[in-house]
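[1] give me a 3D structure for the following:
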Amino acid sequence: MNDVQTTAQTLIPRDLDKPLHTQLARFTHGVSPASLAGAYLDWLTHLALSPGKQQELLVKAVEKELRIAWHAFLGPFDHCKPCIEPLPQDRRFSAPEWQEWPFNLIYQSFLLHQQWWHNAASGVPGVTAHHEHVVTFATRQLLDIVSPSNFLLTNPEVQAATLKSGGMNLVQGAQNFIKESLRLAAGRPLPGTENFRPGKEVAVTPGKVVFRNHLIELIQYRPQTDTVFAEPLLIVPSWIMKYYILDLSPGNSLVKYLVEKGHTVFILSWKNPSSRDRHLGMDDYLKAGVMAAIDAVSSIVPGQKIQAIGYCLGGTLLGIAAAYMARHHDERLKSLTLLASELDFEDPGELGLFIDESQLSFLNDAMANKGYLDGKQMAGAFALLNSRDLVWSRMVHDYLMGGKHPVNDLIAWNLDATRMPYRQHSEYLRHLYLKNDLAEGHYLVDGKPIALSDIWIPIFALGTRRDTVSPWHAVYKTHLLVPAEVTFCLSSGGHNVGVVNPPGEGVKRSYQIATRKAGARYIDPDTWQASMPEHEGSWWPALEHWLRRHSGERVAPPAMGNAAGGYPVLQDAPGRYVLVP
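    From the prediction side, this is the model:
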């Protein structure tokens, strides 16, 4: 009886944590205040105990002030070069107006102070690497708030637009702000998204749902050629997104592109989970997701091996499935394609800033009541990773310049948020991101570890140069983890645009590609990038050529579904699950 009372007395106070953390998570986009405070305390304490670092920062501060002062003195008499150049990805000060006095001094002074704060936040002896990255990132976000590009009085582009329009840009911007505020308060969707509805304007490649369980629908696409390659393709998108990013409007659809090239394509559509699915874990997503889909494809196209394609965490899950199948001598996979997918999470880029014990505890409490993580919170965290382009530049464009961003299919898809079940989200963050179990051989399936080194099928791995979700250096580590033949492709663009990268005119695209034979020597990623030739255009034809090379003869298209084998046609694509808000 005393034990029961003690347990009750412990649980009741702890239950007070969850509502607090749930409310905090709404304002912080799921970022733990304790995690952030701990990082700054670590940094500040070690900085206070490092007089050498303090002296170094003092010298740098004096040097930077002298540089800007000398530049200010010479500026009116000489068109000298800026005393500091923005980073290549920083386009805030690229307009000619910024090179005129006094705005050239304003933005260069800001960049010098930004550089000084980076020096202050990094290289402090004793600070953990994780805390240093958190402080550097958070400080940069805070400085971006006060960038001179964000204010009317210090932005010459906005001033020029105001003079030209007689102030109408500010009137239009105020109207944009009011409309956006009212829309967000009412919970209404962004105007224009109604023009990109799944099954109407996007996700329109003809196909049928041929399998459904409590977690997935499997779509088989109707062949569009007289003959097809014998081996079918199975695409596994990430569970944190709706599948139709790979089947957007017809001109942006990788699915349509592959079907038109003569491939039999299947794609997995994840259910958008609710609170009733809180118990689903990573094993469920493996067994009821990927393995169930492989069983279905093997029944519909019997006697043929499968070329599996995974995007983002869908590729990670496919890597787990491939290692699991190798352990059981299951040889149904012919090849493995990983699109912006990590198998090693030791250095997951800026997304790793949100992963530590404090952060996971905070997220678990925030998810506990609902039983899932709201996709809007995840979208907010992704926006923080690229706030310069996704937040501040947009606010300047919409509220100061009075412009409007047109909604396209990719933006509409990005706003079609999904949820993640409590157990599964907690497991993949802890076992993949925090502990890196998959790369280190500790990831358990059925209670036994699996090994990526057991994978011997050919791999096509795609990295994208500006990816903050799956940094290409992390994707490149596939070479270290898998002994099989690896074809690595590095594409221009970011995590989404670098993948949704169709052939066509008018958009500058490029990629590098090379194949490492099984057992060949390792080349580090930077040496690889510097030595590989660059090809203009989309990487999609390179992928299709690689898939074709690993395919057999062309045959008559298979039937849609296999009713006799338990996989009847259920309904037209895009199915039911993708429409669940």
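[2] CA only for contacts and neighbour counts going forward, please
    Will do.
[3] in this protein, which helix is the longest?
    Using DSSP state H, we find that the single longest helix of the chain is helix 51-74.
[4] remind me what it packs against, helices and strands.
    helix 33-48, helix 103-121 (3 or more C-alpha pairs under 8 Å, 6 or more residues apart in numbering; DSSP states H and E).
[5] and with 7 Å instead?
    For helix 51-74, the contact count by 3 or more C-alpha pairs under 7 Å, 6 or more residues apart in numbering; DSSP states H and E identifies helix 103-121 as packing neighbours.
[6] buried set for the helix or strand just after the helix it packs on?
    The element immediately downstream of helix 103-121 (helix or strand, assigned by DSSP states H and E) is helix 129-145. Buried residues in helix 129-145, counting neighbours by 16 or more other C-alpha atoms under 10 Å, are found at 131, 132, 133, 134, 135, 136, 137, 138, 139, 140, 141, 144.
[7] excluding chain neighbours, what is closest to the most centrally placed residue in the chain?
    Closest to where the C-alpha atoms of the chain average out (C-alpha atoms, centre = their mean) is residue 469, at 3.8 Å. Closest residue to residue 469 apart from its sequence neighbours, by C-alpha to C-alpha, 6 or more residues apart in numbering: residue 351 at 6.0 Å.
[8] also residue 457?
    residue 335 (5.4 Å).
[9] just checking, residue 512 is part of a strand?
    Yes: when classified by DSSP: H, G, I helix; E, B strand; the rest coil, residue 512 is found to be part of a strand.
[10] go ahead and confirm it touches residue 535.
    Yes: contact criterion C-alpha atoms under 7 Å: residue 512 and residue 535 qualify, at 6.1 Å.
[11] out of these two, which sits in the busier spot?
    Neighbour tally, residue 512 and residue 535, criterion other C-alpha atoms under 10 Å: the higher count belongs to residue 512, 21 against 13.
[12] dump the residue contacts of that one.
    489, 490, 491, 532, 533, 534, 535 (C-alpha atoms under 7 Å, 6 or more residues apart in numbering).
[13] could you do residue 29 as well?
    377, 380, 381.
[14] so what's the gap between the longest helix of the chain and the chain middle?
    Its chain's C-alpha centre and that of helix 51-74 lie 38 Å apart, by C-alpha atoms, centre = their mean, to the nearest Å.
[15] another sequence for comparison is provided below:
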Amino acid sequence: MHALSPLDVQARAALAGVTGSLSPQSALLAWVDWATHLVASPGKQSDLAALALEQASTLAGYLRECMIAGPGQAHACIEPPARDRRFAAPEWRSWPFNLWHQAFLLNQRWWEAATGGVPGVERHHETMVAFAARQWLDVFSPGNQLATNPVALRRTFEEGGANLRRGLGYLVDNIERRLAQQPPAGVESFQVGRDVAVTPGKVVLRNRLMELIQYTPTTAQVHPEPVLVIPAWIMKYYILDLSPHDSLIRYLVAQGFTVFCISWKNPGVEERELGMDDYLALGFWAGLDAINAIAPGAKVHATGYCLGGTLLSIAAAAMARDGDDRLASLSLFTAQTDFSEPGELGLFIDESQVTLLEAQMQQQGYLRADQMAGAFQMLRSYDLIWSRLISEYLLGERQPMNDLMAWNADTTRMPAKMHAQYLRRLFLNDDLSEGRYPVRGRPVSLGDITLPVFSVGTESDHVAPWRSVYKLHYLSPAELTFVLTTGGHNAGIVSEPGHPRRSYRVKTRHQGEGYLDADAWLEAAMRKEGSWWPEWSQWLRVRSGTPVDPPDTGAAASGYPVIDDAPGRYVREP
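    A predicted model of the protein is given here:
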């Protein structure tokens, strides 16, 4: 890493403001790498030309069949990918929309072949080019235009254009809210402390980085081992305490556990120099010290979600190295510890991209949520961008706001120093899995962790792909129970009992057993219907002692008196 001069910082920060915080040099290098190697590969060019001729012939044959048998009777010449729902409506089988969407899918298949398998192209560049090609193709999908979308045309005909009038109203409202920096419509129905984050509790610790909430017990006795929850600071903690019916924290309290949760401060310019060491010291270890004082002698079930789980893994490795045995177990939800294959999010993490972000953060002191949102939305462009635009602006349907959507709109910032360290040490250098990550001046190794581990991955996670999360199996020899649940990075975790269409797979690798790769695990794991929450609760219960009377909440004698009612002050900060 080379330090940037003040002039370079200004130049790169200005560039980031124009490009949406994405590095144009990184994209250009990828395209040049792909294009020059494709030019030097006549065999690949020949294969692509043959594929184009074959697809043209296939499409012509489909057209003939449509003319003879009728559009609804012709057999599709290409089926969309399993997760592609754009052309599922029966209207797409009518003329000429059937021909248009079949031609689009064939074109998409050709570009997949064109951007992959070109000899000599760096893997990262190949992935970037393939991703960019998909984004551009999505722009020209026939479903995105009124004139070529049969569902939107039918709705317009049936309603006499009322859907388009509603869509225009939604567009104006969205623009006005964006300009006024207001949240999306409907968020006002989910006020923190009134509608969400309402599990009763008390703030018993507040420092410059976090508040520690101790939740009020609802059972006569509790297991002696408290649960400490460390959420990610890229999000506000109450995703784990949404509405009463889907609050993981409320559920855990009802199962007889004493629950503590960290609520991170939303950082501003004053917190620009807070780094990963501060999140360990002022976050995890400060919280653990408080729990030790409130419940003396009790070991702690430590639980980390997303980036909070990565931080917890680092802390647990340091504690194992130093002989600190205050933890009873580790639970990690969608938390990566090996970043060698981070999934499509890695498209936006390379030296050029990180340098650009560092300059931008150095100038303003933090990274805003909207500067990260574009990358996350592009990872699921159809679900998060195009389907919404079609639904709101063409069909005139605005999806009702729910608690998870409202939480997602309640954004946070990232301190400049911490985020730069996170991107470089973990994403770029993979220091944690390689045994180079320093804590208190010495490196830690995940191989030192022997505590029982409960790890959760989600099937459609674009932020922490489950196969990446699974890699903890070969980094730590500990007993490891791995759960793979349906859903995405957030919805798969907020998966309360009774949630429809939920299932999961589970299998335990006992300490000392041999390594099982992800594909073999998938075949061997037991599939169960419903929520994984009871599985986790039972796992904790087995590793807990005989229930006892609950510890006092905010007892002055512990040195941690009550400061405030839950959900506290920090979660309400804009």
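[16] with both chains overlaid, what TM-score comes out?
    Once superposed, the chains reach a TM-score of 0.97 (TM-score structural alignment, normalised by the length of the second structure), with 570 aligned residues with a C-alpha RMSD of 1.4 Å.
[17] just the strands in the stretch 151-300 of the second structure please.
    201-206, 210-215, 227-230, 259-264, 300-305 (DSSP state E, counting those that start in this stretch).
[18] let's have the ones you listed in a markdown table, adding distance to residue 54 of the second structure and mean neighbour count.
    Formatted as a markdown table, the strands of the stretch 151-300 of the second structure follow (distance: least, C-alpha to C-alpha, whole Å; neighbours: other C-alpha atoms under 10 Å):
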| stretch | distance to residue 54 of the second structure | mean neighbour count |
| --- | --- | --- |
| strand 201-206 | 65 | 24 |
| strand 210-215 | 61 | 28 |
| strand 227-230 | 54 | 28 |
| strand 259-264 | 57 | 26 |
| strand 300-305 | 48 | 24 |
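[19] save the ones you listed as a markdown table, and put in distance to residue 248 of the second structure too.
    Putting the strands of the stretch 151-300 of the second structure into a markdown table (distance: least, C-alpha to C-alpha, whole Å) gives the following:
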| stretch | distance to residue 248 of the second structure |
| --- | --- |
| strand 201-206 | 14 |
| strand 210-215 | 12 |
| strand 227-230 | 11 |
| strand 259-264 | 11 |
| strand 300-305 | 12 |
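[20] mind checking which of these is nearest residue 412 of the second structure?
    Across the strands of the stretch 151-300 of the second structure, residue 412 of the second structure has its closest neighbour in strand 259-264 (9.6 Å, C-alpha to C-alpha).
[21] what's the closest one aligned against in the first structure?
    Strand 259-264 of the second structure corresponds to residues 265-270 of the first structure when matched by TM-score structural alignment.
[22] do the same with stretch 124-135 of the second structure
    Against the first structure, stretch 124-135 of the second structure falls on residues 130-141 (TM-score structural alignment).
[23] contacts for that stretch, please.
    39, 40, 118, 121, 122, 353.
[24] switch to 8 Å and redo it
    36, 38-40, 42-43, 114, 117-118, 121-123, 350, 353, 384, 387 (C-alpha atoms under 8 Å, 6 or more residues apart in numbering).
[25] does residue 499 of the second structure belong to a helix, a strand or coil?
    coil.
[26] how about the contacts made by it?
    With C-alpha under 8 Å, 6+ apart, residue 499 of the second structure has these contacts: 530, 531.
[27] next: residue 358 of the second structure.
    So residue 358 of the second structure contacts 416, 420 (C-alpha under 8 Å, 6+ apart).
[28] that one matches what in the first structure?
    So, by TM-score structural alignment, residue 358 of the second structure is matched to residue 364.
[29] hang on, its match in a helix?
    Yes: remark: residue 364 of the first structure belongs to a helix, assigned using three-state DSSP.
[30] how about residue 559 of the first structure, what's its match in the second structure?
    Aligned partner of residue 559 of the first structure by TM-score structural alignment: residue 552.
[31] excluding chain neighbours, what is closest to its match?
    Nearest to residue 552 of the second structure is residue 294, by C-alpha to C-alpha, 6+ apart, at 7.2 Å.
[32] give me the aligned partner of that neighbour over in the first structure.
    So, by TM-score structural alignment, residue 294 of the second structure is matched to residue 300.
[33] and its match, how far from residue 219 of the first structure?
    Here residue 300 of the first structure is placed at a distance of 12 Å from residue 219 of the first structure (C-alpha to C-alpha, to the nearest Å).
[34] can I assume residue 183 of the second structure is in contact with residue 176?
    No: using C-alpha atoms under 8 Å, residue 183 of the second structure is not in contact with residue 176; the gap is 10.5 Å.
[35] which one of these two has more residues nearby?
    The neighbour comparison of residue 183 of the second structure against residue 176 (other C-alpha under 10 Å) goes to residue 183, with 15 against 12.
[36] about what we covered before: in the second structure, what residues pair with the longest helix of the first structure?
    Going by TM-score structural alignment: helix 51-74 of the first structure matches residues 42-65.
[37] over to the nearest residue to residue 357 of the second structure once chain neighbours are set aside. Which of the three states is it?
    Of all residues not flanking residue 357 of the second structure in the chain, residue 21 sits nearest, at 6.6 Å (C-alpha to C-alpha, 6+ apart). Three-state assignment for residue 21 of the second structure (three-state DSSP): coil.
[38] ok, residue 493 of the first structure next?
    coil.
[39] buried stuff in the longest helix of the first structure?
    53, 57, 60, 61, 64, 67, 68, 71, 72.
[40] for residue 433 of the first structure, state which of those is nearest.
    Distances from residue 433 of the first structure to those, taken by C-alpha to C-alpha, are shortest for residue 53, at 31.8 Å.
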